[in-house]
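Visitor: only the shape, not the letters, is given here:
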């Protein structure tokens, strides 16, 4: 069987299959296997939970654990996306069977989920995301789908945003309970939204209870989920019997997403609502005592005297779900046949059993009849992405789920749903710019490395009058990394691990973690770990973390002598960690400069970034020219990430440099680069005479800065200017690429540079992990980035 045209997941699937068969030969069953896999991908509702978990395990790496309900202390939950889809489809099918159409509870849940996705997107991009206010915004859009003109929905925007409100299947004027509509209409008219502390009304009806299931996505903490579930329902239902059942449901679904039994999950949910334990515990006991194969009928359920309150509806759902745990169709039919709020009972029953078994428990003919199955699959996949380990950070995502649409703030809650957000908010654009800075460095060094030891005349004779303008095809891939990029990656990993430590133990300075990372890099240069580790051997008997396991990094790419000498001396215990005050060398070499780029993430204060950048370089390079140049580059990247123009960032950098002893050499190279750029392009020989060859950190900074300025941020034009001269073309290209990448972002780097870049996937993953770690809701990394 030809493996061409397969994606990574399909190749991994076939590799796993062939391993079990102990053969690499073509197998006639493989095409059937692929066809089934693709069918599951096209129609997720047909995919069993074990296949969802298999898809998770087929990843080339273990993803981090998100700080949401889709993970536990062991990491991301492989089956959770399937259980989430089962919960949403199960609830939708339950109400559909009960009322014969897509009902108001289902559509309200979908719009509330869209609001939570927007809240989490905002939390990632701006450091603040209010799930209550964003859910209220989603319910405003739901109100509009009930036939209310948008101008009357209590919003100041011209039209509703996002994709969901444009789905015709969600628009209907049918309603069997007006409580939610009436409450939202009051909010639209200027009345404060409801909360558990400040009720909007005295309603105890059940229509808002299904919203509580969504709270399980926001957090892995049962207490937070319990509070959020109740707060979501209390937006429109003021009586405890109308909103507290949503709290119980949220916690039960949280435990079901973790693969727990229905009885255990319901028991955890019930434990939080003491005043209603008697009727709910009785319902659970009646369900468990039902004879096998006998589902509760109307007479059994009516004997419970069910009404239309949320407590009544949940009690019926608990009894039926536990009695018919393995019979989804029987449970829904039973929950739909009693004298109370059958629509809500059936929906709650479907949510519980769908989360327990996944979507394959739902009869296929019911899913075929449900008009919104594909829509729910799409929204569930988006929710799993947003609350999973690798949320989508593209502009297209924020167009689908705009995080900025205004909404009337709800009444205050006693729970801070931003718990766990860091104090370092980042704009979404800055994340792309940081990735651009890292990729730009790698591309620039890869372009310049083959000519780093050549003079301009030699470069021109080999590569033409314009010099080198593309990678030299000396292997695959042709854009090979150099030691500067290797060290940049380990610096970045050390910075991530330092921030993990800062979150847990209060670490204030990342330099020790970065020193540890450099000893791991030294290990990749063909030194055993006991010889490379130095004092870190006591705490880490083997090199830990994810990056050092990337075997392609175990390549010697002509590292600088100062780097090797100082790191080996540290490993032998011959010298301590270097600092600007206590230098371990007198080197001003350019290999110090690129390692400071990760410092741009450490703080929102560029002055602190400058300080961290200087300390990073001083670990090995003790001359002020080296560590001040490195601090300046980190400072520039930090300002560029926040959208400041390069020229203005340079002016601010000169002001930052001025108070430091020994800044004159660095400041002179920078001012020369600015002056030359203002006069236009100059020949490489003149560039060398004016700024230097790039041998020192200040010269490399000056040449890279000149190329970025004179080409006005044009990546394709600037890189050849940065590398075509006599001298250290690798580092000057890296500086230029990092500055332009930070200014314009990774998306603006032409694909021809990244498609042939060695270890592109590793670079992208590490940079992506870094912006997640320094974002508002960092994941739980477990062994990927230990805080050692």
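Guide: Now that the structure is in, tell me what you want to look at. Note that the coordinates shown come from a computational prediction; the quantities given were computed from them, not determined experimentally.
Visitor: please make it C-alpha for all contacts and neighbour counts, starting now.
Guide: Fine.
Visitor: wait, residue 30 touches residue 14, no?
Guide: Yes. Contact criterion C-alpha atoms under 8 Å: residue 30 and residue 14 qualify, at 7.3 Å.
Visitor: quick one: which of these two has more around it?
Guide: Each of residue 30 and residue 14 has its neighbours counted (other C-alpha atoms under 10 Å); residue 14 has more, 19 against 15.
Visitor: quick check: which element contains the more buried one?
Guide: Assigned by DSSP states H and E, residue 14 belongs to helix 8-21.
Visitor: what do you get for residue 644?
Guide: Judged by DSSP H and E, residue 644 forms part of no helix or strand.
Visitor: check which helices and strands the helix or strand hosting residue 246 is in contact with.
Guide: Assigned by DSSP H and E, residue 246 belongs to helix 240-257. Contact here means 3 or more C-alpha pairs under 8 Å, 6 or more residues apart in numbering; DSSP states H and E; on that basis helix 240-257 packs against helix 80-99, helix 215-218, helix 222-234, helix 262-270, helix 310-323, helix 342-357.
Visitor: 10 Å - rerun?
Guide: Applying 3 or more C-alpha pairs under 10 Å, 6 or more residues apart in numbering; DSSP states H and E, one finds that helix 240-257 makes contact with strand 71-72, helix 80-99, helix 215-218, helix 222-234, helix 262-270, helix 310-323, helix 342-357.
Visitor: now do it against helix 342-357, angle only.
Guide: Interaxial angle, helix 240-257 versus helix 342-357 (axes from the mean of the first three to the mean of the last three C-alpha atoms, to 10 degrees): 20 degrees.
Visitor: next, the angle helix 222-234 makes with helix 240-257.
Guide: Helix 240-257 runs at 140 degrees relative to helix 222-234, counting by the same axes, to 10 degrees.
Visitor: ok and helix 240-257 relative to helix 80-99, angle-wise?
Guide: 140 degrees.
Visitor: tell me the angle of helix 240-257 relative to helix 310-323?
Guide: Helix 240-257 and helix 310-323 meet at an angle of 30 degrees, taking the same axes, to 10 degrees as the criterion.
Visitor: before we move on, the earlier item: buried ones in the helix holding residue 14?
Guide: 9-14, 17-18 (16 or more other C-alpha atoms under 10 Å).
Visitor: try stretch 613-627
Guide: Applying 16+ other C-alpha under 10 Å to stretch 613-627 flags 613-627 as buried.
Visitor: circling back to that earlier point, what helices or strands is the helix holding residue 14 leaning on?
Guide: helix 30-42, helix 49-57.
Visitor: which of the residues in the first one are buried?
Guide: This means helix 30-42. Under 16+ other C-alpha under 10 Å, the buried positions of helix 30-42 are 34, 37, 40.
Visitor: repeat that for the shortest one.
Guide: For helix 49-57, a neighbour-count test (16+ other C-alpha under 10 Å) marks 49, 51-53, 55-57 as buried.
Visitor: packing partners of that helix?
Guide: Looks like helix 49-57 contacts helix 8-21, helix 30-42, helix 80-99 (3+ C-alpha pairs under 10 Å, 6+ apart).
Visitor: so where does the nearest residue to residue 764 once chain neighbours are set aside fall, helix or strand?
Guide: Nearest non-adjacent residue to residue 764, counting by C-alpha to C-alpha, 6 or more residues apart in numbering: residue 435, 7.0 Å away. Per DSSP H and E, residue 435 falls inside helix 428-448.
Visitor: next, the one to line up against it:
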């Protein structure tokens, strides 16, 4: 169980770092620039305008924000909004995040409000991006044996910055998928179904906006995979991207990541590169898929050099974090 918790955290960081060079590339541009990404590579500086200054294996804001969530859970025993907001504000100021191009529009509004002393929840309901879903995995690790508490904490963690129905649904779906993986004993189909139920739960909480439903798109991703299993992973990826999309919108990113997880039967070694090679928001899609696959298959099945590289470059110890989260 600890290995699966570790897998969820380190898998997310691996997906983040592996997808970073291809962020916001189309599938065709990614193929022309890198071929098929199946390891850490340095971003092509001329083509990668968002992360061109990073080195191979370096994490982005996806992992940084999940680390903040982990620290709040560890230090306070559960998710607490005020310490989370304070930690995010401190991170934004110290890392000068508002001067970068890597954060999404919803996170930018949220951090701006915090720094200016305004209540970020006044505008968080207008969000439609994947910022709260990409940081939700530690909640799944913390609440691995309390699914109701997991959904509640995931929803609470989304509201300050991503308070719409799709965003809350996406955070709940990811957290529950991770919790189910850490708990163990479920099939990948059961994990998908649990994520659907969690998304439905989240869609009853957030602000209603004009956007597709994450829950229904999770079912669409499942159906696409079921109908095309005999045609190979590349065909499935084309279908998932073609029908669902791979952008930063949460109603694309989360169903896509879950679809890839389902297509590779939860194998993190296969799932992380597959999600990354969908292109577009490649680092976040890789992170979310890495979280879910890592929780399901465990860290033992993830290549040792991947785990070592991402933790060395980022000065992180995800085994220690996993152990503390599970106390």
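Guide: Yep, that arrived. Small disclaimer: the values here were computed from a predicted structure and weren't measured.
Visitor: contacting residues for the residue nearest to residue 764 of structure 1?
Guide: Residue 435 of structure 1 makes contacts with 441, 641, 738, 741-742, 745-747, 763-768, 770-771, as judged by C-alpha atoms under 10 Å, 6 or more residues apart in numbering.
Visitor: would you mind measuring from it to residue 704 of structure 1?
Guide: Distance from residue 435 of structure 1 to residue 704 of structure 1, counting by C-alpha to C-alpha, to the nearest Å: 18 Å.
Visitor: give the aligned equivalent of residue 626 of structure 1 in structure 2.
Guide: Matched across to structure 2, residue 626 of structure 1 falls on residue 167, judged by TM-score structural alignment.
Visitor: show the contacting residues for that match.
Guide: Counting by C-alpha under 10 Å, 6+ apart, residue 167 of structure 2 makes contact with 124-133, 155, 158-159, 161, 173, 199, 202-203, 206-207, 213-214, 249-251, 254.
Visitor: what comes up buried for the host helix or strand of it?
Guide: Element membership for residue 167 of structure 2, per DSSP H and E: helix 165-183. Buried residues in helix 165-183 of structure 2, defined by neighbour count with 16+ other C-alpha under 10 Å: 165-183.
Visitor: go on, stretch 504-511 of structure 1?
Guide: Buried residues in stretch 504-511 of structure 1 (16+ other C-alpha under 10 Å): 510-511.
Visitor: can you check the distance spanned by it, start to finish?
Guide: This stretch, stretch 504-511 of structure 1, spans 17 Å end to end (C-alpha to C-alpha).
Visitor: same check, this time on stretch 672-684 of structure 1
Guide: In stretch 672-684 of structure 1, first residue to last residue: 15 Å (C-alpha to C-alpha).
Visitor: now stretch 447-458 of structure 1
Guide: Start-to-end, stretch 447-458 of structure 1 (C-alpha to C-alpha) is 16 Å.
Visitor: just put the helices and strands packed on helix 49-57 of structure 1 in a markdown table and tack on distance to residue 502 of structure 1.
Guide: Listed next are those as a markdown table, based on distance: least, C-alpha to C-alpha, whole Å:
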| stretch | distance to residue 502 of structure 1 |
| --- | --- |
| helix 8-21 | 36 |
| helix 30-42 | 40 |
| helix 80-99 | 29 |
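Visitor: for residue 598 of structure 1, find the nearest of those.
Guide: Closest of the helices and strands packed on helix 49-57 of structure 1 to residue 598 of structure 1 is helix 8-21, at 29.8 Å (criterion: C-alpha to C-alpha).
Visitor: need the counterpart of residue 72 of structure 2 in structure 1.
Guide: In structure 1, the residue matched to residue 72 of structure 2 (TM-score structural alignment) is residue 494.
Visitor: next one: that match from residue 644 of structure 1, what distance?
Guide: Relative to residue 644 of structure 1, residue 494 of structure 1 is positioned 27 Å away (C-alpha to C-alpha).
Visitor: likewise residue 634 of structure 1?
Guide: Distance from residue 634 of structure 1 to residue 644 of structure 1, by C-alpha to C-alpha: 14 Å.
Visitor: just checking, residue 49 of structure 1 touches residue 86?
Guide: Yes. Counting by C-alpha atoms under 10 Å, residue 49 of structure 1 touches residue 86, with 9.5 Å between them.
Visitor: my guess is residue 700 of structure 1 meets residue 725, correct?
Guide: No. Taking contacts as C-alpha under 10 Å, residue 700 of structure 1 lies outside contact range of residue 725: 11.5 Å.
Visitor: show me the common contact partners of the two, please.
Guide: 692-694, 732.
Visitor: secondary structure for those - can I get that in CSV?
Guide: CSV is the format used below for these (DSSP: H, G, I helix; E, B strand; the rest coil):
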residue, secondary structure
692, coil
693, coil
694, coil
732, helix
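Visitor: so among the residues you listed, which ones count as buried?
Guide: By 16+ other C-alpha under 10 Å, these give 692-694, 732 as buried.
Visitor: tell me the one of those nearest residue 277 of structure 1?
Guide: The closest of these, once distances to residue 277 of structure 1 are taken by C-alpha to C-alpha, is residue 732, at 69.4 Å.
Visitor: show me what contacts the aligned partner of the closest one in structure 2?
Guide: Using TM-score structural alignment, the equivalent of residue 732 of structure 1 in structure 2 is residue 285. By C-alpha under 10 Å, 6+ apart, the contact set of residue 285 of structure 2 is 12, 15-16, 19, 23, 62, 130, 134, 246-248, 250, 252-258, 260, 272, 274-279, 291.
Visitor: for the buried ones among those residues, write the corresponding PyMOL selection.
Guide: Restricted to buried positions by 16+ other C-alpha under 10 Å, the PyMOL selection for the contacts of residue 285 of structure 2 reads:
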select buried, resi 12+15+16+19+23+62+130+134+246+247+248+250+252+253+254+255+256+257+258+260+272+274+275+276+277+278+279+291
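Visitor: which parts of the stretch 51-200 of structure 2 are helices?
Guide: Using DSSP state H, counting those that start in this stretch, the helices of the stretch 51-200 of structure 2 run over residues 61-76, 81-94, 105-115, 121-124, 137-142, 147-158, 165-183, 188-202.
Visitor: packing partners of the last one?
Guide: I take that to be helix 188-202 of structure 2. When contacts are defined as 3+ C-alpha pairs under 10 Å, 6+ apart, helix 188-202 of structure 2 packs onto helix 147-158, helix 165-183, helix 214-228, helix 250-263, helix 282-297.
Visitor: relative to helix 222-234, how tilted is the helix or strand that residue 140 of structure 1 is a member of?
Guide: Using DSSP H and E, the element containing residue 140 of structure 1 is helix 131-145. Between helix 131-145 of structure 1 and helix 222-234, the angle comes out at 30 degrees (the same axes, to 10 degrees).
Visitor: many thanks, I have nothing further to ask.
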